[in-house]
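> need a 3D model of the following:
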Amino acid sequence: MSPFQYIDRPTPFNTKGGKTLPIFAVTPAHIETGTIDPLALDWARKSGYKADSGSVLLIPGEGGVLGGALFGLGANPSEQPYITGRLARSLPAGDWHIETAPLTAQRLGMGFGLGSYRFERYKADKGAFPTLMIPRDADAADIKRQLAGVFLARDLINTPTNDMGPNQMEAVFRALAEHYKAECSVIAGDDLLAQNFPLVHTVGRASADAPRLLEMRWGKKGHRRITLVGKGVCFDTGGLDIKPSASMLLMKKDMGGAANIMGLALMIMDAKLKVDLRVIIPVVENSISANAFRPGDIYKSRKGLTVQIDNTDAEGRLILADALAYADEEAPDLMIDMATLTGAARVALGPDLPPLFTDDEHLADDLTEASLETDDPLWRLPLYMGYDKDIRAKFADITNAPAGGMAGAITAALFLKRFVTNTRSWAHLDIYGWAPGERAHSPGGGEAQAIRALYHHIRRTVR
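Next up is the predicted model:
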């Protein structure tokens, strides 16, 4: 993998023009009423084609050559707004255009683009795939930058840790900063202790790759100050509270928060939004060795709060605590953190619906609206202060792992909230970063969650 190739990555769209084959996107009603191209209709009826959601029927042309395709939207196309993603994985290689479709141009193009993603770095046969002539009334540049951000997040998560450890993540981060002429700095190893990031150092010190804090600054002073923070645990063994093997299989994705934040930063910078952007990512590998941190240890955080370690597998909130406290010192207008933080969030809302935590009612409403407008789901959960007592520790100010296991996503969010006191508006997203199976807009695997919604919100508030 080149350290940074995402914005220049070949797109699934035909940009050279020339002859393209037609796609007729249809519902069952179109077949029943005959309101499509007569030749396509005749072939559909003779073939018994029902226009089921995501189905493709190739249409012969004169002389037996391929003449086009019918694409089924099902009876309720609005239920799957990015259904055209299936086209990117169903059509034969070639150049195509949409002849008819009861979908907006933006949805059509975005769906096809999202569904075209493939992670083939480790495959010998990479194949050939279809391209689509993007509709004229779609914002092609914005679709491309959103796809670049999504694909960056997906690629980073899908890459195994032997090729995406702390060193490689730093290389990608630096390349992203260089591409957009952003300032970049890194604090690594024992320098973390010297510069007061004790929890980042504590979690990552057992790894062969030194822990580090990555920071990027871009934009112009005086514009809206936006800070993005992402959890970058490149692999999580669980530490001395080691995970069972089945729970460790997907732990290459424990840097999903960092991957998503980098994808969001790409979108913001590529759109040249009028913001004063700061990106902070603590990067570690939670490993096991003689110097690994232990259950029962107590450490002072950057903010001065002491933290009792009651489970070494609750490490993500520790590195975020130092990063959030650091970010909070500049009192940004908006701070967003993203993390693959708790299994409790998955139990509550499943893998596709990341919980949003914020005590800013206006921000909650705006992000919910942006989520609906972009079909990039999130769901607000409460920062219920009645559970704040659960993060108190017997021998320290707070514990990293409350006993009992109840309301785990909320107590984790309340833990983080302790480190955000100056920021004007803060939101925490507890994402999964993974699609367990194929969706219309995704082949499964590493996933970007909520960053299109966040980008939509930020773009709307600063342009």
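> CA atoms for contacts and neighbours, from now on please.
OK.
> max-length helix in this protein?
The single longest helix within the chain, with elements called by DSSP state H, is helix 140-158.
> what's downstream of that helix, the next helix or strand?
Heading C-terminal from helix 140-158, the first helix or strand you meet, by DSSP states H and E, is helix 166-179.
> got the buried residues for that following helix?
Using 16 or more other C-alpha atoms under 10 Å as the test for burial, helix 166-179 gives 166-170, 172-177.
> for the closest residue to residue 349 other than its chain neighbours, give me its contacts.
Distance criterion C-alpha to C-alpha, 6 or more residues apart in numbering; nearest residue to residue 349, sequence neighbours excluded, is residue 355 at 7.3 Å. Residues in contact with residue 355 (C-alpha atoms under 8 Å, 6 or more residues apart in numbering) are 345, 349, 378-381, 429-431.
> repeat for residue 444
Counted by C-alpha under 8 Å, 6+ apart, residue 444 has contacts 434-438.
> cool, and residue 30?
residue 36.
> that one - that's part of a strand, no?
No. Looking at residue 30 with DSSP: H, G, I helix; E, B strand; the rest coil, it is helix, so not inside a strand.
> distance of it relative to residue 83?
17 Å (C-alpha to C-alpha, to the nearest Å).
> now, which of the contacts of residue 355 sits nearest residue 401?
residue 345 (14.9 Å; C-alpha to C-alpha).
> run the chain-centre distance for the biggest strand by length in the chain.
As assigned by DSSP state E, the longest strand anywhere in the chain is strand 275-286. Strand 275-286 sits 14 Å away from the centroid of its parent chain (C-alpha atoms, centre = their mean, to the nearest Å).
> also stretch 151-160?
9 Å.
> kindly report the same for stretch 376-395.
23 Å.
> residues in contact with that stretch?
307-308, 352-359, 364, 368, 371, 398-403, 410-411, 413-415, 449-453.
> ok, the residue nearest to residue 118 when sequence neighbours are not counted - how many residues close by?
Distances taken as C-alpha to C-alpha, 6+ apart place residue 443 nearest to residue 118, at 7.2 Å, with adjacent residues excluded. Counted by other C-alpha atoms under 10 Å, the residues lying close to residue 443 total 21.
> with the one 4 residues further on instead?
Number of residues near residue 447 (other C-alpha under 10 Å) recorded here: 28.
> my read: it touches residue 433, true?
Yes. With contact defined as C-alpha atoms under 8 Å, residue 447 reaches residue 433; the gap is 4.9 Å.
> identify the contacts common to those two.
With C-alpha under 8 Å, 6+ apart as the test, residue 447 and residue 433 both reach residue 157.
> for the stretch 351-463 of the chain, which segments count as helices?
Under the criterion DSSP state H, counting those that start in this stretch, helices of the stretch 351-463 of the chain are mapped to 361-374, 408-417, 451-462.
> same deal with the stretch 1-150 of the chain?
Using DSSP H, counting those that start in this stretch, helices in the stretch 1-150 of the chain cover 28-33, 38-47, 87-90, 105-115, 140-158.
> now the other sequence, so there's something to compare against:
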Amino acid sequence: MSEPKDLIQPDRGQDAIAIHLVNKDGFEAFAKGLSAGQRAALAAQKFEGGGYQVGIVPEGDSWFAVGGIANPESLSSWCLAKLAEELPEGTYRLANIEAGPAMFGWITGQYRFCRYKSDDKPQGPRILLTTQVGQIDAATAEAQAECFVRDLVNTPAEDMGPAALEAECEKLAKAHKAELTVVRGDTLEQGYPMVHAVGRAAARAHAPRLMHLTWGDPSHPVLAVVGKGVCFDSGGLDIKPSSGMRLMKKDMGGAAHAIALAGLVMGARLKVRLHLLIPAVENAISGASFRPGDVLASRKGLTVEIHNTDAEGRLILGDALTRASEESPDLVVDFATLTGAARVALGPDLPAMMARRDETAEAFLAAGKANDDPPWRLPLPDAYREYLSSDVADMANASANPFAGASVAGLFLDRFVGDGIDWVHFDTFAWNPTPRPGRARGGRGLGLRAAWHAIRDRYGA
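You can find the predicted model right below:
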């Protein structure tokens, strides 16, 4: 696709094709203002003002577009996405309304992942003009972050392994003059033993590591952002079936969200001291694989008995959350494609969110609802902590029973976040199985905008 920054431009009176927005209730009145030929053109296209319908209307030697939406007076993120997908290359402006939040869908509606398509010929850009010049940069940054998540998640594991995630962190650090430290090898084994244990079976090219990016004034409140970077998950010795392994290139979706969020924070120059931590591994199978029944040390000093090697994401997050807690953060936010249980409970569109503090949870929920990215809060019940008990270690990494899998995983992570620290956990799918306007099949940000707006409201630009 074209660069997101080029798809929304200031309206300075340039030549542009008009877009009229109508709904079913208002279509009859709208059609009365058209000529008989124009009405016939819309009838031939079966345009009736239904949601996401697109019509082309001749007007002399030119034409204008008509889009069907639920409420033409109040736009959501996705109202213009179908128009952006289907209209011909060109420059457009809305008639009688400004795009506002729909700028996001105008950009993401033009997203395409064509890195591996040798014969792909993407359509030229559809540019939208707006007089809301002050909103362009923010809307573009959000859409660009979303497209970044999609690109990383859509990329196969061979090209998006731990080294590739490291390269993305390097680019981010360079762009914002941040500092990046990468921990590997013996230092990783000593300082982040669970990260090392999960990743040690991988080939040398995909060796485990932890990226730690820091940015901002040290006197500002510490914001820690952590992302699960399991670049491919075979399940380890508790191997997944082929159907369960098919999409496991997306198991680094949490890392993609975290890196994208860090970019938004630095781009807006929020008044925070940012710590971004990305533990990156491949959960592979070899003679070096960690085993069911093994007891792992952790950075925090807790020992963890392995009940299931396919519950590996929480292990690497445990070490990273411990490191984040050492900075006495004002807020810790983590993202992870953590449990199938969250998807069973909430489906693919609602990221599960857990939080220690009600007021923080409410702020994140409100931000998601207001920005068309609603999470759903799941509890962290103290009564379920016993599900992670072990006869031989301080705790187990998985429960023997099938109940409350998402919350139990959250309770595991909770043990590695420092006492009293404000913490929010997103169990996100990072994937869109069903294409819809503005949301192509494949990688997708889920919880990213909720977190970003809550953080921006909390710390200010």
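> please state their TM-score.
Remark: TM-score between the superposed chains equals 0.93 [TM-score structural alignment, normalised by the length of the second structure]; 453 aligned residues with a C-alpha RMSD of 2.2 Å.
> one step back: go through the contacts of residue 355 of the first structure and name the one nearest residue 56 of the first structure.
residue 378 (30.6 Å).
> what lines up with the closest one in the second structure?
Matched by TM-score structural alignment, residue 378 of the first structure corresponds to residue 375 in the second structure.
> pull the number of nearby residues for its match.
Residues near residue 375 of the second structure, counting by other C-alpha under 10 Å, number 28.
> distance check, the nearest residue to it once chain neighbours are set aside against residue 403 of the second structure.
Of all residues not flanking residue 375 of the second structure in the chain, residue 351 sits nearest, at 4.9 Å (C-alpha to C-alpha, 6+ apart). Between residue 351 of the second structure and residue 403 of the second structure the computed distance is 19 Å (C-alpha to C-alpha).
> what does residue 162 of the second structure give?
Residue 162 of the second structure is 32 Å from residue 403 of the second structure, by C-alpha to C-alpha.
> what does residue 309 of the second structure give?
18 Å.
> who has more neighbours out of the two?
The residue with more neighbours, out of residue 309 of the second structure and residue 403, is residue 309; 24 against 12, by other C-alpha under 10 Å.
> give the contact list for the aligned partner of that one in the first structure.
Counting by TM-score structural alignment, residue 309 of the second structure lines up with residue 312 in the first structure. By C-alpha under 8 Å, 6+ apart, the residues touching residue 312 of the first structure are 238-241, 293-295.
> can you tell me which of those are buried?
Among the contacts of residue 312 of the first structure, those classed as buried by 16+ other C-alpha under 10 Å are 238-240, 293-294.
> of the residues you listed, just say which sits nearest to residue 23 of the first structure.
Comparing these against residue 23 of the first structure with C-alpha to C-alpha places residue 238 closest, at 49.3 Å.
> now do the contacts for the closest one.
So residue 238 of the first structure contacts 286-287, 312-315 (C-alpha under 8 Å, 6+ apart).
> residue in the second structure matching it?
Per TM-score structural alignment, residue 238 of the first structure is aligned with residue 235.
> now its match: how far from residue 196 of the second structure?
Residue 235 of the second structure is 16 Å from residue 196 of the second structure, where distance means C-alpha to C-alpha.
> equivalent analysis for residue 367 of the second structure, please.
36 Å.
> look at these two and report which has more neighbours.
Each of residue 367 of the second structure and residue 196 has its neighbours counted (other C-alpha under 10 Å); residue 196 has more, 28 against 24.
> the more buried one contacts residue 189, correct?
Yes. Counting by C-alpha under 8 Å, residue 196 of the second structure touches residue 189, with 5.2 Å between them.
> now do residue 337 of the first structure against residue 185 of the first structure, distance only.
19 Å.
> the two: who's more crowded?
Neighbour count, other C-alpha under 10 Å: between residue 337 of the first structure and residue 185, residue 337 has more, with 25 against 15.
> residue in the second structure paired with the more buried one?
So residue 337 of the first structure corresponds to residue 334, using TM-score structural alignment.
> end to end, how far does stretch 419-429 of the first structure reach?
15 Å.
> for that stretch, buried residues please.
Buried, per 16+ other C-alpha under 10 Å, within stretch 419-429 of the first structure: 419-420, 423, 425-429.
> identify the residues contacting that stretch?
Contacts for stretch 419-429 of the first structure (C-alpha under 8 Å, 6+ apart): 303, 321-322, 324-325, 328-339, 354-360, 363, 413.
> roughly how far is that stretch from the heart of the chain?
Per C-alpha atoms, centre = their mean, the centroid offset for stretch 419-429 of the first structure relative to its chain is 20 Å.
> about what we covered before: mean shift between whatever helix or strand comes next after the longest strand of the first structure and the second structure?
Per DSSP H and E, the first helix or strand lying C-terminal to strand 275-286 of the first structure is strand 298-300. Its matched residues in the second structure lie on average 0.9 Å from strand 298-300 of the first structure after superposition (mean C-alpha distance after the TM-score superposition for the first structure).
> in the second structure, what range does strand 298-300 of the first structure match?
Aligned using TM-score structural alignment, strand 298-300 of the first structure spans residues 295-297 in the second structure.
> so what touches the matching stretch?
193-194, 197, 303-306, 393.
> likewise for stretch 31-38 of the second structure?
39, 57-59.
> and which of the residues you listed is nearest to residue 261 of the second structure?
Nearest to residue 261 of the second structure among these, with distances taken as C-alpha to C-alpha, is residue 57, at 40.9 Å.
> aligned partner of the closest one in the first structure?
Looking across to the first structure (by TM-score structural alignment), residue 57 of the second structure lines up with residue 59.
> contacts only, for that match.
Contacts of residue 59 of the first structure by C-alpha under 8 Å, 6+ apart are 40, 43, 66-70.
> ok, those residues in the second structure: which stay?
Using both residues aligned by TM-score structural alignment, their matches' C-alpha atoms under 8 Å as the contact test, the members of the contacts of residue 59 of the first structure still in contact in the second structure are 67-70.
> for residue 186 of the first structure, give its distance to residue 321 of the first structure.
18 Å.
> which one's more surrounded, these two?
Taking other C-alpha under 10 Å, residue 186 of the first structure and residue 321 do not tie; residue 321 has more neighbours (25 against 17).
> just to check, that one is in contact with residue 301?
Yes. When contacts are counted by C-alpha under 8 Å, residue 321 of the first structure is listed as touching residue 301 (7.3 Å).
> give me the common contacts of the two.
residue 199.
> show me what contacts residue 269 of the first structure?
180, 218-219.
> could you find the counterpart of it in the second structure?
So residue 269 of the first structure corresponds to residue 266, using TM-score structural alignment.
> element containing its match?
Assessed by DSSP H and E, residue 266 of the second structure sits inside helix 253-267.
> how about that helix: buried residues?
253-266.
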